[in-house]
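[1] How does the following fold in three dimensions:
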Amino acid sequence: MILFIGTTLLAVAVYQEYDEILQSTKNEQQHQLHMFHDRLDALFREQELLQNVLANSYLNNTNFNNQTFDTLLGINPLLFGIVIVSKEGNLKFSSSAELRLPDLLQDKNTQQWFQETLNTDQMVIGKAYLLKSGHKWILPIRKKILDAKGNIVAVISTGLDLTMLQQMWDDLDNFHNTMQVTLDNGAFPILRSGLKIDEYAQHYNNSLPGKQLFGQHISQLKARSLAQKSAYLAPMIEHSEYSNTAKSIYSLSYNARYHFWTSAEIPYQFVVQNLYQQGFYYLVFYLLLIVTIFILFRWIANNEIKNIAELTYNAQHDELTGLVYTARYESFNSIAGMGEKPFTLLYLDLDNFKNINDTFGNRFGDLLLIKVAERIVKNVSPYKGTVSRYHGDEFVIFIESVDKIEINLFAKLLLENISQPYLIKRNHFKISASIGIACFPEHASDIETLLSYAGNSLFMAKKTKNQSQFFSKSEHHQLQRNIVIEQSLYQAVINQEITLVYQPQLDGNNKLFGVEALVRWHHKELGFIPPDVFIPIAENSGFMPQLGLYIMHKAMQEIALLKLQENLTFKLSINVSIRQFMKIDFIEKLISACNKYAIDKTDLNIEITESLFIESVDTLLPLFDKIKSNAISLSLDDFGTGYSSLSMLRKVPVDELKIDKSFVDHLTTNHADNVMVGIIINMGKALGMRIVAEGVEDKRQVTLLKKAGCDIFQGYYFSKPLALEELRIFAKKHCHSKTTKKVLAFAD
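    You can find the predicted model right below:
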């Protein structure tokens, strides 16, 4: 490309130089022609003037003699001699007795032009010839002398010394042009620059071949010149054989007064030689330019290669840690060398790294990531492996080994090293990591699946943190099932696939006090899904507020209709999750649902779990107060298993305590549980709370609970969870005039 551009530039430059040389040569030739022509014209006018003087003297001086000739010869060195002849060509007067002329009417060198002189009033230039008597080449100039009546009385003939005239023109600088004067009459050259004397005869005794100048007949040239009404013809380049030259540049001019052609000719080779001369400098410049451009482009190319390499490196490496950056699966393939050797992929994620970023800022987190990366690289160095940064605080490690014992040991040592303290800006920090592990090709044969499996293992490891976990197909299938459940929950609510059952709660007289609504889901493909499976998934996915609202509306709608149809009165309890309870509009939606289904708020009980009190109690008190201000009861579910304390019970306006099933299960066999249940009942009673026991399975449990002072009983000993129509029948049998029921819509 560089060579093509350079060659093109050189060709353009050489052509421009050629055109400039050619045009300059033409212009200079034209100038030389004009000067040559004008000087000749002036010379011949001068000679004509002298001849006019002689003619007047001859006509008016009866004593005319040779003295007049001597005077004229003395003042005009070009004049070789002067003669006056009769119209028949006979000599009358001569400037020298030794000057002997040929018969002007008979001699072939004079006849044609002497006759022309007799036929014209203008001065006539004759053919040059060698005057033998004087051994001189002369250029004759003749003009006839007329008397007052117009009769020819004589002819004046002067002869110019051709050698002297030739020398005069050769002394001038013609700029390599060959100047020539050619008679129109006969096409004989009469003057040519650069001729030697011994070449005169060859040039002056012979007319031009075919009477052509540069390949054109002089008659055609004369017609063109007269048509242009100009004494000059513009210079042209012609392919001509004239003077045995193949090509020449010439200029022509025609003198209409004295009927002669003036031409200037220069070989075309002169232009070529000049072009070669100038072209040499262009060639040198071109070579220097090519070398310079080559060096420049080479420098640019090297810089570009360097920049591309740098950009490629930056694109493939993490700017922060310097590790290989693998944001795309193709990058993983290139690093792992898929399909070549078995290897193990370790997917590492720092535990609770977000807390450090949120607390100390991203810059601090970046410094920690750099140090973690250094430790990972140091641990990998004894193995054939590669470390890459994946996303944020996630790293992917490739080890060329599938020995699970070796990989397990490596992961254990890596976690130990990562969990060692870090010193950053004079602050000591500790952080742990979790690792998910998958092997190629044992677990997967493509990087996308392999990374997904390692991610699943990482998810399992992060449940306990600071652990490594190999991929397990059973756990993977469970995760897949959980994903299907999570994705199906939304449609299950829309399609009302989720239904409610109600478990009765009875008082000490075996009368119905309330019912707890338990949620059920029969999936079209997965079948029955227990609440303890899909409720945590809904919690983790953030769908629990929507699901809880659906359960709340459905429970209120069904129980309100049942109570209205059967004229029954009982409490309705609704269990609310942490996420649902903490929603800013929860109270408004609760009151709205009560109004919509005409639920008596005094018959409504909201159950909360102790896990709610992870949040600050002072933050929750305004919510509790709003519930209480609407005469809605609060129940603390699963008491004794969570975060509640005596201080918390004193602050929270709880109306009911529910003893967890785990205490009731071993009530008859475990003394400690028996004592604990008694303490819970006594404490609740002392605080004015109603006590409910969950999971009552046999009569002995009922007896002990009644003896301890328990108010309400719930469990399979009294009834299993009932469908709505089953509840209708049960309620009719166990209800009394002041019965209150409660419906809990959460989980078994």
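[2] CA atoms for contacts and neighbours, from now on please.
    OK.
[3] Distance-wise, check the closest residue in space to residue 326 that isn't next to it in sequence relative to residue 706.
    Distances taken as C-alpha to C-alpha, 6 or more residues apart in numbering place residue 390 nearest to residue 326, at 5.4 Å, with adjacent residues excluded. Applying C-alpha to C-alpha, to the nearest Å, the value for residue 390 to residue 706 is 61 Å.
[4] for residue 599, same thing?
    31 Å.
[5] These two: who's more crowded?
    Using other C-alpha atoms under 10 Å as the criterion, residue 599 and residue 706 rank with residue 599 on top: 20 against 15.
[6] Surely the more buried one forms part of a helix?
    No. Checked against DSSP: H, G, I helix; E, B strand; the rest coil, residue 599 lies outside a helix; its state is coil.
[7] what residues are up against it?
    Applying C-alpha atoms under 8 Å, 6 or more residues apart in numbering to residue 599 gives the contacts 556, 560.
[8] now the one 5 residues further on
    Neighbour list for residue 604: 571-574, 632-633, 742 [criterion: C-alpha under 8 Å, 6+ apart].
[9] Give me the nearest residue to it, chain neighbours excluded.
    Nearest non-adjacent residue to residue 604, counting by C-alpha to C-alpha, 6+ apart: residue 572, 4.6 Å away.
[10] for comparison, sequence B:
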Amino acid sequence: MAKLRQNIWFLFALLFLGSCVLLTFFLHQRWQLVLQEHSQQQHTQVQQLASSVQSLLSVQQVLADLYHDQLVQLVLAEQLDVEQGTRLLDHLMQNNRYATAYAVARTDGDLLMVSSNRSIEQLGNLRRYTMDHGEFERALASEKLELGRIYYIESLDAWTFPVRKSLRSDDGQAVAVMALGVSLKRELNAFVAPLLLPKKNNVALIRQQDGYYQFFAGEVSNLAERYETPIALSVLQQLQARLGENTGLNLQQLRLSEETHSVRLALPEGRVQAVIRYLPDYQLWAVSKLHSQVMQEAFWHSAWRYLLVYILSQLLLLFLVRTIAQADRSRRAELLFEATHDQLTALPNRNYLRQYKGTLLGSAASGCYLLFLDLDNFKTINDSFGHELGDTVLKEVSRRIKAQASNSAAIVRHGGDEFLIFLPATSEQAAMQLASELIKQLSSPYQVEKLRFVLGASIGIAHYPDHANQLDDLVRAADVAMYEAKKTKNNIYLYSKQLDAHYQRRFAIEQRLRTAIEQQHLFMVYQPQIDSKGQLYGVEALVRWQDPIDGFIPPDQFVPVAENSGQMPLLGQFILRQAFADISKIQQQLQQRFQLSLNISVRQLLHSDFLPQLDAQIQQHELVAEQLTLELTESILIEDHDHVCQLLGSIKQLGCKISMDDFGTGYSSLSMLRTLPVDELKIDKSFVDCMRDDETCRNMTASIIAIGQRMKLLTIAEGVEHSHERDLLLQMGCELYQGYFFARPMPAEQLIGYLQQQSADQSAEGANFNPGQ
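    Got it, this is the predicted structure:
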């Protein structure tokens, strides 16, 4: 009990730490939100300030351009008309609500004319003005507006900055300078003030050339000192460094960018968050500065709610832990059962298998048998009628297994439709008998709602410790035996060492087959098909594998592996692509058309990409679809009949022929054959081999040929190796032949020679049917 409580309190400690992490996360998110909100407001301030400045100065530029020519005419006139100039400047004042006064000065700085609200004596020489700082000279050298340093005009009780623009003659020479004062008292302050935060927030314009403030709005103790003192060099260096870190841009690149940038700085008055933007037309930096204290206060104003929720949640968690501790033992038992048993059937699962393997295997002296049971055709039921019905079937299967097995047997649902039955201290005969009874019971019809169907089961058996000493090895051995039993369905197979060698061989083939196509270890050969007159009808494409390790691997070994391992679509793509390329090349080279037959597996045919790939390959290699025959085995008949008919109909629409391969050895019936769009019946080699000595076999072969004739289908016999087989088939009315008696399978290069030789022989000997020569 003490250990139980200790575990619960350890869980509480973890939850406490987790909640601390969660609280930290929420507080961090809240802090980021506060930063984002204030940063967004600062970005808005800077954008608004930049927009206001650009609007204000663009008005000055427009007015200066509008009156430029008139002012130049007055300046260049032989007799300066001061009264007319004053009237012109007063007119400018009336059109410019931002201006405090207008003046025009010669290039030496002496005033020529001023607006009527000022006198020449009051303003004096602009070039020698104490607040000029060389700005008059810059105005003379520039064709753009030049902003001067801000200064205080006591009579207006306002801070004003001068704006100067050179007046130039037609030849581009500066003949005078127009100057005006722009008051900040009404315009920018009124525009920016509503955007300011309640405290510790200011916006400013800073001159690029000397670092002085052009405009400042916000909390300040001495505004005059602020305007008369440039930004400290250390602050400028820190600002440049931080901007470089955040944006990756140097100072020159930042000037070219008109975007706003955010940066955090450590200033003498504390840490601040600044948002900055450069105005290249006027060489000004628009800046918004906000003290971190403001953001911290906004953060803590809302963070106390999170802290309150945190404290209450910890108290609630403490209460819950105390409650959980009282019911922990029963809950642990429930959890253990859920972890070690299948939820659907309530049978032990793989976790149980691992946890109690010692109990399941028993002692080495007595040993035990393991039955590996896999349902046959369950996937078809599950896919056709849905997983809900499949789950109902699995419940019934588990009930039948439990009813048949003894109380001492341990039944485990291994996964899907696989079950393991452990039989301790029993004999091989008893294990085989139980397996037979299980197959019998599981093969009985199932009735689910209104559906009635039959399943089967394949069982592999392995013995501990004879076949394996470890649980994983024992399960694998039984699995290998089960797969061997599954070849014939509803069967039982006892594990043997030879079977394991076969399994290892199959596994090795499966692994190497994955790279065989890419490494060009697979290749195609072609076996001629001859008609009853001895002339070439076509060829069948056959795939071969020359492995660098095992040498030649027969198709009957690697094709089934490809089917079972899901590699058949990829292998089928290679066969289509290579066969079409070879035959297209041969037909173009020899200018000779003939039929091409290809074996198509059920999995390949049912793959969703098969039809588009087939059509694309036909078009790509410029083949005639009517000269292509797709050979399908009779196993296709056990699939969904309507779906198969639809697929075969689509193939027929392309123009291809369909051949029923190995006819008479599988599932075919006349009724099924009647509904399928088949063009050809292929007689299996097993019938051809036994025709001479077996009357039943001979009669069956004759019946297949007769069926083909009545249904107007071509018949072709494969595996014809002797003349007597050819003669007997010819008498029965078989139309096409294929086998070693005529020609062995050959690569594409050799096929060219064969076709050329046959063409030459036919030309020399006519159409005599003498294929044995």
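[11] Next, the TM-score between them, please.
    The TM-score (TM-score structural alignment, normalised by the length of the first structure) is 0.52; 442 aligned residues with a C-alpha RMSD of 3.9 Å.
[12] ok, now how distant is the residue nearest to residue 326 of the first structure from residue 329 of the first structure?
    With C-alpha to C-alpha as the criterion, residue 390 of the first structure and residue 329 of the first structure are 10 Å apart.
[13] out of these two, which sits in the busier spot?
    For residue 390 of the first structure versus residue 329, the count of surrounding residues by other C-alpha under 10 Å is larger for residue 390: 21 against 13.
[14] Let me see the contact set for the more buried one.
    So residue 390 of the first structure contacts 325-327, 396 (C-alpha under 8 Å, 6+ apart).
[15] Of those residues, which pair is most distant in space?
    Greatest spatial distance among the contacts of residue 390 of the first structure (C-alpha to C-alpha): 327 and 396, at 10.6 Å.
[16] Compare neighbour counts for these two and give me the winner.
    Between residue 327 of the first structure and residue 396, residue 396 has the larger neighbour count (other C-alpha under 10 Å), namely 24 against 15.
[17] aligned partner of the more buried one in the second structure?
    Here residue 396 of the first structure is matched to residue 420 in the second structure, going by TM-score structural alignment.
[18] Looks like that match contacts residue 373 (just checking).
    Yes. The pair residue 420 of the second structure / residue 373 is scored as a contact, 6.2 Å apart, by C-alpha atoms under 8 Å.
[19] any chance you could map the strands in the stretch 251-400 of the second structure?
    261-267, 270-279, 284-291, 368-376 (DSSP state E, counting those that start in this stretch).
[20] Tabulate those (TSV), appending distance to residue 708 of the second structure and mean neighbour count.
    Below are these laid out as TSV (distance: least, C-alpha to C-alpha, whole Å; neighbours: other C-alpha atoms under 10 Å):
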stretch	distance to residue 708 of the second structure	mean neighbour count
strand 261-267	85	17
strand 270-279	89	21
strand 284-291	93	24
strand 368-376	34	26
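[21] Residue 521 of the second structure: which of those strands is closest?
    strand 368-376 (34.6 Å).
[22] Tell me which other helices or strands the closest one touches.
    strand 418-424, helix 428-442, strand 456-464, helix 471-486 (3 or more C-alpha pairs under 8 Å, 6 or more residues apart in numbering; DSSP states H and E).
[23] rerun that using 7 Å as the cut-off
    strand 418-424, strand 456-464, helix 471-486 (3 or more C-alpha pairs under 7 Å, 6 or more residues apart in numbering; DSSP states H and E).
[24] Mean deviation, the first one versus the first structure?
    Taken against the first structure, strand 418-424 of the second structure registers an average deviation of 3.7 Å after superposition, with mean C-alpha distance after the TM-score superposition for the first structure.
[25] neighbouring contacts of that strand?
    For strand 418-424 of the second structure, contacts defined as C-alpha atoms under 7 Å, 6 or more residues apart in numbering pick out 360, 362, 367-375, 409-414.
[26] quick one: residue 141 of the second structure from residue 746 of the second structure, how far?
    From residue 141 of the second structure to residue 746 of the second structure the distance is 92 Å (C-alpha to C-alpha).
[27] just residue 515 of the second structure next, same as before
    Distance check for residue 515 of the second structure against residue 746 of the second structure: by C-alpha to C-alpha, it reads 24 Å.
[28] So between those two, which is more surrounded?
    residue 746 (17 against 12).
[29] Tell me which residue of the first structure lines up with that one.
    Counting by TM-score structural alignment, residue 746 of the second structure lines up with residue 722 in the first structure.
[30] Would you agree its match is in contact with residue 499?
    No. The pair residue 722 of the first structure and residue 499 fails to qualify as a contact (C-alpha atoms under 7 Å) at a distance of 11.5 Å.
[31] How many residues are close by whatever residue of the first structure lines up with residue 528 of the second structure?
    The alignment partner of residue 528 of the second structure in the first structure, by TM-score structural alignment, is residue 504. When neighbours are counted by other C-alpha under 10 Å, residue 504 of the first structure registers 28.
[32] In terms of secondary structure, what does whichever helix or strand residue 504 of the first structure is part of contact?
    Here residue 504 of the first structure, judged by DSSP states H and E, is contained in strand 498-507. If you count contacts as 3+ C-alpha pairs under 7 Å, 6+ apart, strand 498-507 of the first structure packs onto strand 512-523, strand 712-713.
[33] The first helix or strand past the first one going along the chain vs the second structure, average distance?
    Taking DSSP H and E as the definition, the helix or strand that follows strand 512-523 of the first structure towards the C-terminus is strand 527-529. Once the two are superposed, strand 527-529 of the first structure sits an average of 2.1 Å from its aligned residues in the second structure (mean C-alpha distance after the TM-score superposition for the first structure).
[34] tell me how far the helix or strand just after strand 527-529 of the first structure is from the chain's mean position?
    Where DSSP H and E defines the elements, the next helix or strand beyond strand 527-529 of the first structure is helix 531-541. Its chain's C-alpha centre lies 48 Å from the corresponding centre of helix 531-541 of the first structure when counted by C-alpha atoms, centre = their mean, to the nearest Å.
[35] Show me what helix 531-541 of the first structure is packed up against.
    With contacts taken as 3+ C-alpha pairs under 7 Å, 6+ apart, helix 531-541 of the first structure sits against helix 473-494.
[36] and the angle for the helix it packs on with strand 512-523?
    If you take axes from the mean of the first three to the mean of the last three C-alpha atoms, to 10 degrees, helix 473-494 of the first structure sits at 110 degrees to strand 512-523.
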